[in-house]
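> just to be clear, the model below is a prediction. Sequence and coordinates:
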Amino acid sequence: MDGGDPVTGAGHVPVMLDRVRELLGPAVLRVSGRAPVYLDGTLGLGGHAEAMLDAHPGLRLIGLDRDTTALDRSARRLARFGDRVTLEHAVYDELPEILDRLGVPHVDAALFDLGVSSPQLDEAERGFAYAQDAPLDMRMDRTQSLTAAEVVNGYPPAELARILREYGEERFAQRIAAAIARERERAPLDSTSRLADLVRTSIPAATRRTGGNPAKRTFQALRIEVNGELDTWRRALPAALGALPVGGRIVVLAYHSLEDRITKRTLVAQAADTTPPGLPVPLPAHEPRFRLLTRGAEVPSETETTTNPRAGSVRLRAAERLREAT
């Protein structure tokens, strides 16, 4: 459940924390002769990172986040761990360059808690939430230029429809895009409430009565477009897997089907034996590089989803490296 200190995030309860620690712990404990390295590719409020640092006194953290506000809060929260903590303002697909610059050849355990963070949702001025009126922003990294307002007011209707259909899985994408195009001719769409109202009136009345707020899928699609989330994740996940040594582990928490699908396909492919069919024995060079640590995607307990509703859509997948790439 989110809460606690609004400045540092202390008191914030991270999603599926016990399971994350259970899965990543063996990768940390197997290391000897050096400090094990834990990568938190989506640091956020630092709750998972704090728990891992507390549980493993010799652990070194490399924490990434594109949100400078999140980094500032995590820095305060994790200050007591001193030089065990290295924080970087970066998107997680920049991982290879960061590790190279830091002189870190491998990370022993890695976590990616994908999607929008609680502070981004809770702070109305960030423009992520359709339930609160705010400027149409949706930038996770407020140092970047592209905003949701620029997408809504500048993209051609056909491109808007594609984004809503592909990233929001919105079946009324064409109708919503056409309504946006008409509305912005009268005046630019610049607020979350105005866009949410427009989406609501653009879809059939019967559809509005089920499935929660009808603007949810549109806001998800715009957020993904503004932040390049799916393309970034397609690059970041292989990079993170490549940074793991034998025995290293990764955990991914995904909150919508698009991210989870990318995760599943990538991990399953790495866990497959690619020996050509018809050969009498598996070829060593084609044996699986990883083993899956979960059977399908794991979901949080009913207790957790009751106390923390934002955990309700999460899907957890994990894997361990078995052999080096050839």
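Received it, and whenever you're ready, just let me know what you need.

> can we go C-alpha only for contacts and neighbour counts from here?
OK.

> which parts of the stretch 1-150 of the chain are strands?
Secondary structure of the stretch 1-150 of the chain (DSSP state E, counting those that start in this stretch): strands located at 37-40, 60-65, 85-89, 109-113.

> ok, the residue most central in space within the chain to residue 326 distance?
Compute the mean C-alpha point of the chain, and by C-alpha atoms, centre = their mean the closest residue is residue 114, 1.2 Å away. Separation of residue 114 from residue 326 (C-alpha to C-alpha, to the nearest Å): 29 Å.

> equivalent analysis for residue 212, please.
Counting by C-alpha to C-alpha, the separation of residue 212 from residue 326 is 48 Å.

> try residue 37
Distance of residue 37 to residue 326, computed by C-alpha to C-alpha: 23 Å.

> between these two, which is the more surrounded one?
residue 37 (22 against 7; other C-alpha atoms under 10 Å).

> measure that one to residue 44 for me?
As judged by C-alpha to C-alpha, residue 37 and residue 44 stand 18 Å apart.

> residues touching the nearest residue to residue 122 once chain neighbours are set aside, list them.
Leaving aside its sequence neighbours, residue 122 sits nearest to residue 129 (C-alpha to C-alpha, 6 or more residues apart in numbering; 7.7 Å). Going by C-alpha atoms under 8 Å, 6 or more residues apart in numbering, residue 129 touches 121, 122, 192, 219.

> residue 5 too?
Neighbour list for residue 5: 11, 12 [criterion: C-alpha under 8 Å, 6+ apart].

> same thing but 10 Å
For residue 5, the contacting residues are 11, 12, 73, 77, by C-alpha atoms under 10 Å, 6 or more residues apart in numbering.

> surely the third one touches residue 87?
No. Residue 73 sits out of contact with residue 87 when judged by C-alpha atoms under 10 Å, with a separation of 11.3 Å.

> tally of neighbours for residue 170?
The tally of other residues near residue 170 (other C-alpha under 10 Å) stands at 21.

> span of stretch 9-20 from start to end?
19 Å.

> that stretch: which residues count as buried?
9, 10, 12, 13, 14, 15, 16, 20 (16 or more other C-alpha atoms under 10 Å).

> dump those residues to TSV, plus distance to residue 259.
Shown next, in TSV, are those (distance: C-alpha to C-alpha, whole Å):
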residue	distance to residue 259
9	25
10	28
12	24
13	22
14	19
15	17
16	17
20	18
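
> next up, a structure to set beside the first:
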Amino acid sequence: MNDQSGDLPDRAADTAADTAADTAAPPRELDDIHTPILIDRIAELLAPALGAPDAVYVDATLGMAGHALRMLTDHPQLRLIGVDRDPQALQIAGARIHAAGFADRAHLVHAVNDELSAVIADLALRSDGTVNAVLFDLGVSSLQLDRTERGFAYSVDAPLDMRMDPTAPLTAAEVVNTYSVSELVRILRQYGEEKFAPRIASAIDRRRTAAPLASSAELVELIRSSIPAAARRTGGHPGKRTFQALRIEVNDELGTVRRAVPAAMDALAVDGRIVVMSFHSLEDRIVKQEFVARSTSTTPLDLPMDLPGHDPEFRLVTRGMQAPSAAEIVQNPRANSAKLRAAQRIRSAA
């Protein structure tokens, strides 16, 4: 994994007031921010875990603090740990939390969310080292999509960047210009489910031999010319799958989920809850497997009752995967692929 946030001792942990003070001018109006996806359902799922006087809520993908502000409003004694790898998102979140009057209850941390164990231990907000609830809102944020200079969107021309943390070393330009053809094929197939991966990878290789690819428009045109005309007429924008694959590779998104979700579950107090919202099947599969494993007895099947310490640590709160309503998708088309799962700790770890 590429270190996205620097060495752990250098990790920034500030109150929301400090974060807001460091922001000379937020890059967009604070009241011009969309309502987070599935916010009412997420608030409902987390509410039973957040009623304790010393409750701690971890927003592991803070973004612009839409979910966090709802939880702080609903639970007046709640303390927030907000984690994000994107410094710009942390600045906006800090300004919004400060403006809402919640700065004294919020601790914002610049880190990748697979560092949750160390973040929680460093802050030590509860004497037993646990937290009461964790939320993951995975994938690329609206801030990152809407800022064209970040290079996430295939519909506008921008530098090939795609870093969620602009201080991280690996960019999409480096991937397309330095990875071998076989590595590019693997990434496009595995992360983008792109059936024309060999064609696109070969075209990239021919193009970069003449000059490095530098912009999203160059890459989109190359992808378009690599895909048969008949295939271009269906399935949406031809660059969608390649851009998704590059973004996942640049930010090690799947590896981060594999590490972060178990760490979050380990940190939960008894009766604590974890909610994960993902946006493509690869992420959702990782979450489902971890939730099922932790909510299944490890007692051998031929024994009549659970052995001590082998009964499930968690129970599933949602029945399978939940999706947004048709009305919410109409209101916010980005909600279309959202997949929501939740689990609750029912006993301490053995």
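Structure received. Because the structure is a prediction, the values reported are computed rather than measured.

> circling back to that earlier point, give me the buried entries from the contacts of residue 129 of structure 1.
Buried among these (16+ other C-alpha under 10 Å): 121, 192, 219.

> between these, which sits nearest residue 298 of structure 1?
Nearest to residue 298 of structure 1, judged by C-alpha to C-alpha, of these is residue 121 at 24.2 Å.

> what's the match for the closest one in structure 2?
Using TM-score structural alignment as the criterion, residue 121 of structure 1 maps onto residue 145 of structure 2.

> how close does residue 47 of structure 1 sit to residue 53 of structure 1?
From residue 47 of structure 1 to residue 53 of structure 1 the distance is 10 Å (C-alpha to C-alpha).

> mutual contacts of those two, please.
residue 78.

> now do the helices in the stretch 51-200 of structure 2.
All helices of the stretch 51-200 of structure 2, identified by DSSP state H, counting those that start in this stretch, fall at 66-74, 87-99, 116-123, 142-146, 172-178, 181-192, 197-210.

> tally up the residues packed near the counterpart of residue 92 of structure 2 in structure 1, please.
Matched by TM-score structural alignment, residue 92 of structure 2 corresponds to residue 73 in structure 1. As a burial measure, residue 73 of structure 1 scores 20 neighbours (other C-alpha under 10 Å).

> tell me the contacts of residue 73 of structure 1?
Going by C-alpha under 10 Å, 6+ apart, residue 73 of structure 1 touches 5, 6, 7, 8, 9, 10, 44, 45, 46, 79.

> farthest pair within these?
The largest separation in these, counting by C-alpha to C-alpha, is between 6 and 79 at 16.3 Å.

> could you dump the strands of the stretch 1-150 of structure 1 into JSON lines with distance to residue 159 of structure 1 added?
Shown next, in JSON lines, are the strands of the stretch 1-150 of structure 1 (distance: least, C-alpha to C-alpha, whole Å):
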{"stretch": "strand 37-40", "distance to residue 159 of structure 1": "34"}
{"stretch": "strand 60-65", "distance to residue 159 of structure 1": "29"}
{"stretch": "strand 85-89", "distance to residue 159 of structure 1": "30"}
{"stretch": "strand 109-113", "distance to residue 159 of structure 1": "29"}
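
> I'd like to know which of the ones you listed is closest to residue 135 of structure 1.
That would be strand 60-65 among the strands of the stretch 1-150 of structure 1, by C-alpha to C-alpha, at 22.6 Å.

> re earlier: and which of the contacts of residue 73 of structure 1 is nearest to residue 173 of structure 1?
Closest to residue 173 of structure 1, out of all of these and judged by C-alpha to C-alpha, is residue 44, at 31.1 Å.

> that closest one reaches residue 71, doesn't it?
Yes. Assessed by C-alpha under 10 Å, residue 44 of structure 1 is found in contact with residue 71 at 7.1 Å.

> compare these two (neighbour count), which wins?
Set residue 44 of structure 1 next to residue 71 and count neighbours by other C-alpha under 10 Å: residue 44 wins out with 30 against 22.

> what does that one correspond to in structure 2?
By TM-score structural alignment, residue 44 of structure 1 lines up with residue 63.

> what's the answer for residue 63 of structure 1, then?
Taking TM-score structural alignment, the alignment pairs residue 63 of structure 1 with residue 82 from structure 2.

> and its match, what is it in contact with?
Going by C-alpha under 10 Å, 6+ apart, residue 82 of structure 2 touches 13-16, 57-63, 65, 68, 90, 93-94, 106-111, 113, 119, 134-135.

> do you know how far the closest residue to residue 88 of structure 1 other than its chain neighbours is from residue 205 of structure 1?
Distances taken as C-alpha to C-alpha, 6+ apart place residue 64 nearest to residue 88 of structure 1, at 5.0 Å, with adjacent residues excluded. Distance check for residue 64 of structure 1 against residue 205 of structure 1: by C-alpha to C-alpha, it reads 43 Å.

> which stretches of the stretch 151-300 of structure 1 form strands?
Remark: strands assigned in the stretch 151-300 of structure 1 by DSSP E, counting those that start in this stretch are 249-254, 290-292.

> ok now the helix or strand following the shortest one, how far from the chain's centre?
Scanning forward in sequence from strand 290-292 of structure 1 by DSSP states H and E, the next helix or strand is helix 302-307. Using C-alpha atoms, centre = their mean, to the nearest Å, the mean C-alpha position of helix 302-307 of structure 1 is found 21 Å from that of the whole chain.
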